[in-house]
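**Student:** The following comprises the amino acid sequence and a computationally predicted model.
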Amino acid sequence: MSTTAATAAEQVPSGRTEADPARSARGEPLAHIDGVPVYGWGQAPPYLRTKTQLTADRLKATAQQEQAPLAYIRTHEYGDVPLHDPAAAEKMRPLSSSAKARMAARRTCPECGTVGQVILRGPCAVCRERAERARQRVRARTCADCSAVRERPYPTEHGRCRRCRQVQLARKRARVEGWLAEVTVCAGDGCTRRRGSKKAARAWLAERPWLLRPERPDLPDALWWPDWARRCPPCQRAYDDAQERHQAELQARYERQEKERRATEERAAEERCRWAAAALVDPDVLVLDTETTGLDDNARIIELAVLDARGTVLLDTLLDPGVPVPDDAAELHGITTKLLTGAPTFSEVLVQLTGLLDGKRCLIYNASYDVGRLRHELTLHYLNRAEREAAEEPVRTGMVPHDVREQAVVAAHGRADAWLACMQFEDVMIPYSDWVGDWSEYHGNNRWQPLNGGHRAAGDCRAVLDCLRAMGRAYAGEYATAAAGAGGTKEGTI
């Protein structure tokens, strides 16, 4: 609809000198939607109606009005609401008697039959209140213990029949008498001296009636007892002496446990240092480190280095993983995909690696990660062979396997685990972190220390040797002398 058509209703007829206030807008439009003005709240022509207002007046907007509203009113909750001319709306068809009956049935109380103004989901408020009063009257006539119902209500202070009330009072008297006997007689073992009067205890208890409520199985402990002493002087002295002995025993036990703990920690610290010093002079010790394409479970090894305890490089090579190196990993260690062009694969250096590690102690900083990367590479290496064997199985046996890929993966995992089981890996990160002793309250153990080897495999291996030298410095001479006396050399000593 054009703006001219939308404002045609606001034009003044030829026989009048001013516009009709009921059909004139009370303010300027805020905007236009397809040429139709949008008014603020209370600024639209008063005669226009929303669909909800038309429905309340038993009117229904025509299809033409739905497609072309005369104006909009802008609201915060519903946005721009269209306005229609009620004169052009159609009268709604009156409801049938059956529809009226169904609507009235939804508003009828099933108890009293009263027809309300809103839909009911159960009895009306009057019937619910009446039923609640009836339940309260029945509850007042029901014994709290035996649930016996009589015509008259039971006393409100206890809500019980005579027999149950007598039982309740007997229990109360027994509780009070037991409590009186306990607080007025010395609490010492085997002592029967009187420590107070029952009259005073009853007076103290009378001031605290809430302590005798039926739901309390027993009277409260000593925190609620009167202020007089619970024991006679001899029993109190014996009790104090026993408490002092008990505290002394607890203190002695604590000191003994602390001494044992410190001794255990000192032995563990000495064993860590001796382990590091012995590793530096052991000819069977190697240090291994890897650089990978990331930290996820599918990360590939792109650099591998193996050094002996003297720092001699036995293996230091880049590896082509067959996949591009992510930018974030390349920024960390400086190894890009271009540098790996022409590098050997892991399968090509596996024979050399196996010969180096066979029968040796392999030390790794954060061994769990590097061993996991080795397992992944070994699985991929053995997977090709396993796939070929699984594909050749139908030729040998004449039977087609159910799932060649699944069988190949299982076989490759088994061979990778068998290869790792033949090696001896030892972690350096945990002993070194315990030696540094940077305790973390959040993790409940010593913080892992960074290696600071430059994020290259050979450099990290040399950093591991530096960690071992720092840990074993106190025992370096002892183990170097022992190695020299056993026919070794003093090369690589600290």
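**Tutor:** Cool, the structure landed. Residues are numbered from 1 along each chain as shown.
**Student:** Please make it C-alpha for all contacts and neighbour counts, starting now.
**Tutor:** Noted.
**Student:** List the residues that contact the closest residue to residue 342 other than its chain neighbours.
**Tutor:** Excluding its sequence neighbours, the residue lying closest to residue 342 (C-alpha to C-alpha, 6 or more residues apart in numbering) is residue 320, at 7.5 Å. When contacts are counted by C-alpha atoms under 8 Å, 6 or more residues apart in numbering, residue 320 touches 302, 340, 341, 342, 343, 344, 345, 346.
**Student:** Could you identify the most distant pair in the residues you listed?
**Tutor:** 341 and 346 (13.9 Å; C-alpha to C-alpha).
**Student:** So between these two, which is more surrounded?
**Tutor:** residue 346 (24 against 12; other C-alpha atoms under 10 Å).
**Student:** list the contacts for that one?
**Tutor:** 301, 319, 320, 321, 377, 381.
**Student:** nearest to residue 405, of those residues?
**Tutor:** residue 381 (14.5 Å).
**Student:** And whatever helix or strand the closest one lives in, what does it pack against?
**Tutor:** Residue 381 belongs to helix 367-397 when assigned by DSSP states H and E. Judged by 3 or more C-alpha pairs under 8 Å, 6 or more residues apart in numbering; DSSP states H and E, the packing partners of helix 367-397 are strand 301-308, helix 346-357, helix 404-421, strand 424-427.
**Student:** CSV for the ones you listed, including distance to residue 276?
**Tutor:** Below are the helices and strands packed on helix 367-397 laid out as CSV (distance: least, C-alpha to C-alpha, whole Å):
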stretch, distance to residue 276
strand 301-308, 14
helix 346-357, 19
helix 404-421, 23
strand 424-427, 11
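**Student:** Of the ones you listed, flag the one that's most buried.
**Tutor:** Highest mean neighbour count among the helices and strands packed on helix 367-397 (mean count of other C-alpha atoms under 10 Å): strand 301-308, with a mean of 24.
**Student:** angle of it against helix 346-357?
**Tutor:** 20 degrees (axes from the mean of the first three to the mean of the last three C-alpha atoms, to 10 degrees).
**Student:** next SSE after strand 301-308?
**Tutor:** That would be, after strand 301-308 and using DSSP H and E, strand 313-318.
**Student:** Now do that following strand against helix 346-357: the angle between them, please.
**Tutor:** Using the same axes, to 10 degrees: strand 313-318 against helix 346-357 is 170 degrees.
**Student:** try this one side by side with the last:
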Amino acid sequence: MQPPDPPIPQHHLFTHTVDTAPVYFVRPSDTEQPTWVAYEEARYLGTVHGQFDVGGRWHVQSLNECHHSLDDAVRALRRPVRWATDRELVRRWARGILSDPNLLVLDIQTTGLGTAWAVQIGATDRDGNVLFDELVNPLAAITPEATALHGLEQNRLASAPTFSTLLPDLAHLLANRSCLAYNADFDRAVLEREIQRLSPPARATRMTLYPRRWADAMAPYAVWRGLWSVRRGSYRYQPLGSTYDAVNNCRRLLTSMEHMR
């Protein structure tokens, strides 16, 4: 759960640091409304309004956007001038991905947040139809942090099939597919880790397990949202608002892809 947003300031002048860089806010002298002009050093960023009735807490006047935090409003104002071009490239990328009739959308839930094993694998086609939806016995402990997210506990998974049991069906599903994921490197690492602990005969399946190509929506989605981090010098990572159910996550990703294209 994210902490609640701080209350809208009442000061006429205040400084707020976003991604290690201070921003200075000045309320115009002719208003008592929650409106401030934002500056970064001597550079004018724009005007923001604190309000509650237009779908967001902070309205960015020049962009006609609303954001739930002042930090994100500032990140929107810091967008580089090339953002329109970057966003157009993302639109074309998303259109190309969704035009592939062999597209498979994949999500894997795991025993932990780092180096971990699969506990649920879900996949859909490009229309959101379920192609694969299986719980997995990880043969390993599940961290409390992971259970708090996806709700899966060891006793529920004790009777679920192991990865080796699911491997033939999964390999058949992935063969010659284009595979779309959110943070694809993580999902690929889980598959690789699962194969590495199989017996040598089963490892021979590893080459057939991999799809024709991988596509990762994480960086394109960050560009599409356009919240710039001066600390990273790049567009800031954006969560999809995951439900931590594999199939639901696939469908949520498809919805975001439709918005991007």
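**Tutor:** Perfect, thanks for sending it. Everything quoted here is computed from the prediction, not taken from an experiment.
**Student:** ok, the aligned residue in structure 1 for residue 192 of structure 2 - how many residues close by?
**Tutor:** Residue 192 of structure 2 maps onto residue 375 in structure 1, with residues paired by TM-score structural alignment. Residue 375 of structure 1: 19 surrounding residues under other C-alpha under 10 Å.
**Student:** Mind checking the helices and strands packed on helix 367-397 of structure 1 for the one nearest to residue 447 of structure 1?
**Tutor:** strand 424-427 (15.1 Å).
**Student:** Would you mind giving the residues in structure 2 matched to the closest one?
**Tutor:** Going by TM-score structural alignment: strand 424-427 of structure 1 matches residues 213-216.
**Student:** how about the host helix or strand of residue 93 of structure 2: buried residues?
**Tutor:** Residue 93 of structure 2 belongs to helix 83-98 when assigned by DSSP H and E. By 16 or more other C-alpha atoms under 10 Å, the buried positions in helix 83-98 of structure 2 come out as 83, 87, 89, 90, 91, 93, 94, 97, 98.
**Student:** State the distance from the counterpart of the second one in structure 1 to residue 446 of structure 1.
**Tutor:** Alignment of residue 87 of structure 2 against structure 1 is given by TM-score structural alignment, with residue 269 as its counterpart. Taken as C-alpha to C-alpha, to the nearest Å, the spacing of residue 269 of structure 1 relative to residue 446 of structure 1 amounts to 13 Å.
**Student:** With residue 386 of structure 1 instead?
**Tutor:** Distance from residue 386 of structure 1 to residue 446 of structure 1, by C-alpha to C-alpha: 43 Å.
**Student:** Looking at the two, which is more packed in?
**Tutor:** The residue with more neighbours, out of residue 386 of structure 1 and residue 446, is residue 386; 23 against 18, by other C-alpha under 10 Å.
**Student:** Grab the nearest non-local neighbour of the more buried one.
**Tutor:** residue 408 is the one closest to residue 386 of structure 1 (C-alpha to C-alpha, 6+ apart), at 4.9 Å.
**Student:** tell me, stretch 129-146 of structure 1 lands on which residues of structure 2?
**Tutor:** By TM-score structural alignment, stretch 129-146 of structure 1 lines up with nothing in structure 2.
**Student:** Equivalent analysis for stretch 340-355 of structure 1, please.
**Tutor:** Alignment note (TM-score structural alignment): stretch 340-355 of structure 1 is matched to residues 157-172 of structure 2.
**Student:** Residue 83 of structure 1 falls within a strand, correct?
**Tutor:** Yes. The assignment for residue 83 of structure 1 is a strand, going by DSSP: H, G, I helix; E, B strand; the rest coil.
**Student:** how close does it get to residue 37 of structure 1?
**Tutor:** Applying C-alpha to C-alpha to residue 83 of structure 1 and residue 37 of structure 1 gives a distance of 10 Å.
**Student:** Between those two, point out the one with more neighbours.
**Tutor:** Just comparing residue 83 of structure 1 and residue 37: by other C-alpha under 10 Å the higher neighbour count belongs to residue 83, 24 against 20.
**Student:** which residue lines up with that one in structure 2?
**Tutor:** So, by TM-score structural alignment, residue 83 of structure 1 is left unmatched.
**Student:** quick one: residue 83 of structure 2 and residue 228 of structure 2, what's the gap?
**Tutor:** Residue 83 of structure 2 is 10 Å from residue 228 of structure 2, by C-alpha to C-alpha.
**Student:** Give me the spatial nearest neighbour of residue 426 of structure 1, chain neighbours excluded.
**Tutor:** Closest to residue 426 of structure 1 by C-alpha to C-alpha, 6+ apart is residue 363, at 4.8 Å.
**Student:** wait, what's in contact with that neighbour?
**Tutor:** 285, 286, 287, 288, 425, 426, 427, 428.
**Student:** quick check, the second one in a strand?
**Tutor:** In other words, residue 286 of structure 1. Yes. The assignment for residue 286 of structure 1 by three-state DSSP puts it in a strand.
**Student:** average distance between the helix or strand where the residue nearest to residue 426 of structure 1 lies and structure 2?
**Tutor:** Here residue 363 of structure 1 sits within strand 361-364, counting by DSSP H and E. Here the mean offset of strand 361-364 of structure 1 against structure 2 after fitting is 0.5 Å, by mean C-alpha distance after the TM-score superposition for structure 1.
**Student:** Now that strand: buried residues?
**Tutor:** 361, 362, 363, 364.
**Student:** Let me have the residues you listed in JSON lines, adding distance to residue 463 of structure 1 as columns.
**Tutor:** Converted to JSON lines, the buried residues of strand 361-364 of structure 1 look like this (distance: C-alpha to C-alpha, whole Å):
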{"residue": "361", "distance to residue 463 of structure 1": "18"}
{"residue": "362", "distance to residue 463 of structure 1": "15"}
{"residue": "363", "distance to residue 463 of structure 1": "12"}
{"residue": "364", "distance to residue 463 of structure 1": "11"}
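**Student:** Sort out which one of the residues you listed lies nearest residue 479 of structure 1 for me.
**Tutor:** The closest of the buried residues of strand 361-364 of structure 1, once distances to residue 479 of structure 1 are taken by C-alpha to C-alpha, is residue 361, at 17.4 Å.
**Student:** The closest one against residue 427, yeah?
**Tutor:** No. The pair residue 361 of structure 1 / residue 427 is not scored as a contact, 10.5 Å apart, by C-alpha atoms under 8 Å.
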